[in-house]
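> Predicted model and sequence below, questions to follow.
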Amino acid sequence: MLALAVELADYPFDPSAPCLGEALSRTCGSSLRMSSEIDLTDVGLKISACAVGQASAAIFVRHCAGRSEKDLAVSLAQIESWLAGNSPLPDWPDIQQIEPARDYPGRHGAIALPWKAALDALSNGVGPR
């Protein structure tokens, strides 16, 4: 998971981007701010989270380009259901790399941060949804 966290340096946060969003985990206090274009390209992240949250953000940013608000909402619902033990591994590339963190409920909020921040960014951005 630490190797994934190192990837985040490639995604600097841009406060002038058209879409800005943020999310906070109530369980652990982790936070994530996201900048992006309308189509979730040129994503930038500013994250204060454990290695699990950072790994989740790296997995998200690898595969988020071009996804719609609806796609992200479906993925977030799948992730939350999986974390609760109610469904199989979500349909998101590389998500299996954070599967060991499922056993730690205190980290579940950090895992969901990038999807929540992206939904917030897209809802605050300009353009079609």
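Happy to help now that I have it. Keep in mind that this is a model prediction, so the values were computed, not measured.

> Going by C-alpha atoms from here, please, whenever you check contacts or count neighbours.
Will do.

> so what does whichever strand or helix holds residue 108 touch, helix or strand wise?
Using DSSP states H and E, residue 108 falls within helix 108-124. Helices and strands touching helix 108-124, by 3 or more Cα pairs under 8 Å, 6 or more residues apart in numbering; DSSP states H and E, are strand 19-24, strand 31-36, helix 51-63, helix 69-83.

> Put this next to the previous one:
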Amino acid sequence: MTTDADLFKLYSTRILALAADIPLTDRLSNPHSTVKKRAPLCGSAVTVDLCVADGRVSKFAQDVKACALGQAAASVVGANIIGRTRAEVETARNQLRAMLKSDGPAPDAPFNELEVLIPARGFANRHGSILLALDATLDAFDDATNSCCA
């Protein structure tokens, strides 16, 4: 059963600060790929614009319409995504999923600040929103790679 104390921990000052300061929110004018993902349980949505160069994220933008938890996750992603490979993004997403669903550890650096979302483990209805930024980035990475190499 969720208590008021659980909710207070969930919406910590750090989560709210991250949610209020999401980087890279100006859309790209000519992205290699644009992907919009939506979390059906809560309605959160993230649109990612992505450019890839030499197998790494070279440009990134995101439009985040999510709860504070999804916004906080997108903030950490935006602050650390430039220069990352697809494998690094996939590892971060898999580690975040395991952290939320299987009590795994926080993702490795540079995405280790996602540990602030550990209190969301007990709120399965928010996991989709928290994973959106990384999920959309992976889909955009795949789309950009396929369209650039087709």
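Arrived safely, thanks for sending. Since we're looking at a predicted model, the values are computed, not measured.

> can you put the helices and strands packed on helix 108-124 of the first structure in CSV and add distance to residue 109 of the first structure and mean neighbour count?
Shown next, in CSV, are those (distance: least, Cα to Cα, whole Å; neighbours: other Cα atoms under 10 Å):
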stretch, distance to residue 109 of the first structure, mean neighbour count
strand 19-24, 8, 23
strand 31-36, 10, 25
helix 51-63, 8, 22
helix 69-83, 9, 17
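
> wait, which of these is closest to residue 2 of the first structure?
Closest approach to residue 2 of the first structure among those (Cα to Cα): helix 51-63, 6.0 Å.

> Report the central residue of the second structure.
Here the mean C-alpha position of the second structure is nearest to the C-alpha of residue 133 (Cα atoms, centre = their mean), at a distance of 2.8 Å.

> and the gap between the aligned partner of that residue in the first structure and residue 17 of the first structure?
Residue pairing (TM-score structural alignment): residue 133 of the second structure is matched to residue 114 of the first structure. The gap separating residue 114 of the first structure from residue 17 of the first structure is 17 Å, by Cα to Cα, to the nearest Å.

> and if you look at residue 124 of the first structure?
For residue 124 of the first structure relative to residue 17 of the first structure (Cα to Cα), the value is 11 Å.
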